[in-house]
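Engineer: heads up, no residue letters with this:
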């Protein structure tokens, strides 16, 4: 069940400047190259963070009992809870940020090299994203699940990031007209979706911790 449990966190990964940047890039002058570079950069950084967190969690869990006699697996679940609570607080704190940063307006004339760096840094090392990716890797390690269970989480994140460019490819001008409305809606409401997903994952983690 680990794969199914971590999939919803893909929504947390893209909510905010991540999907908004993808929308801007999908309407840029070199949208095909920019969108591809952005998603590729995101794939590398997300995969890297999840794998490192998983390996560290696995190494820790192989050490036997941990602090105060509690099992290391329970301690890993506690770590996941701490990360999730941080993500929830950070998401709530930033809920009133209604306007995207000014630099996003420059994405319509971005180069693929910049798009790659943006995808790598924004999806892998944005505070909420790195916390979410670490939570996924640590959770799978604590659950004795294979690291390949993170593949669905990574692929779903990348698929959602690619949706704006896929929309432009399939629908052309109609997508370009609709995307600004989607961008504004996501900018106003994505924090609510993120909080709901985080709450669900907190419940699942508590069940594993207490059960």
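Structural biologist: Nice, thanks for sending it over. The model shown is predicted, which means the values in this text are computed figures rather than measured ones.
Engineer: going forward, measure contacts between C-alpha atoms and count neighbours the same way
Structural biologist: OK.
Engineer: how about the longest helix along the chain: buried residues?
Structural biologist: With DSSP state H setting the assignment, residue counts place helix 173-210 as the longest helix in the chain. Neighbour counts over helix 173-210 (16 or more other CA atoms under 10 Å) mark 175-176, 179, 182-183, 186-188, 190-191, 194-195, 197-198, 201-202, 205-206, 209 as buried.
Engineer: got another, please set it beside the one above:
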């Protein structure tokens, strides 16, 4: 793969995704719950990339983004539409920052068990619009270069690693992390517009990068 794996993985987890990971660290059984969440994230990412590659294999190279010299008109249109939509979402988050509220389902994660964490990790990746866009980009890149699905393993590993950061901080810092995580959770909840807008800008930069 010739994609910037780390920025793509950061975009995958930016927004409610990382907020969910932080919330799960503050549950009664954080390790078991977070491991279940990470499993859901890993499975959803693997399934999403495989589906994206299959879709582009059916569509052919006409819509797969490549280097500027070999992009077709369809690919250019798709990219411009994506950039426009992401820019609108970023502007909307900034303009409505005082009224933007986190999804109600995030609050329910405070009492989540492993099964709910697994389901959340799966659904939050597979059905999040920004993550769908990232996985489509990865799938298109795999198809364009004739690469096997295993070429996306670095991207998969980076996504799971970023999702695991709250748990790793909890395990490394122990009691200090237990005291700090609720404050981090509160900040992320009240400043979700910052995270969402930043994710949009990162992905716009990735789309426009040569």
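Structural biologist: Happy to help now that I have it. Please read all numbers here as calculations on a predicted model, not as lab measurements.
Engineer: overlay them and tell me the TM-score.
Structural biologist: After superposition, the two chains reach a TM-score (TM-score structural alignment, normalised by the length of the second structure) of 0.79; 198 aligned residues with a CA RMSD of 2.8 Å.
Engineer: counterpart of residue 158 of the first structure in the second structure?
Structural biologist: Structural alignment (TM-score structural alignment) places residue 158 of the first structure against residue 160 in the second structure.
Engineer: what's the spacing between its match and residue 22 of the second structure?
Structural biologist: Remark: distance between residue 160 of the second structure and residue 22 of the second structure (CA to CA, to the nearest Å) = 14 Å.
Engineer: what sits closest to residue 88 of the first structure if chain neighbours are left out?
Structural biologist: Among residues not flanking residue 88 of the first structure along the chain, residue 195 sits closest, at 5.9 Å (CA to CA, 6 or more residues apart in numbering).
Engineer: got a list of what the counterpart of that neighbour in the second structure touches?
Structural biologist: Using TM-score structural alignment, the equivalent of residue 195 of the first structure in the second structure is residue 200. If you count contacts by CA atoms under 8 Å, 6 or more residues apart in numbering, residue 200 of the second structure has them with 11, 86-87, 89-90, 130.
Engineer: the helix or strand hosting residue 40 of the second structure vs the first structure, average distance?
Structural biologist: If you go by DSSP states H and E, residue 40 of the second structure is part of helix 30-59. Once fitted to the first structure, helix 30-59 of the second structure is off its aligned match by 1.2 Å on average (mean CA distance after the TM-score superposition for the first structure).
Engineer: just the buried positions in that helix, please.
Structural biologist: Residues 30-46, 48-50, 52-54, 56-57 are the ones in helix 30-59 of the second structure that count as buried (16+ other CA under 10 Å).
Engineer: show me what that helix is packed against.
Structural biologist: Using 3 or more CA pairs under 8 Å, 6 or more residues apart in numbering; DSSP states H and E, the elements in contact with helix 30-59 of the second structure are helix 16-25, helix 114-126, helix 129-144, helix 153-173.
Engineer: mean neighbour count, these: which tops it?
Structural biologist: Burial of those is given as mean neighbour count (mean count of other CA atoms under 10 Å); helix 16-25 ranks first at a mean of 25.
Engineer: picking up where we left off before, where neighbours are concerned, which of the contacts of residue 200 of the second structure has the most?
Structural biologist: Neighbour tally across those (other CA atoms under 10 Å): the maximum, 24 neighbours, falls on residue 11.
Engineer: find the nearest non-adjacent residue to that residue, please.
Structural biologist: residue 199 (5.3 Å).
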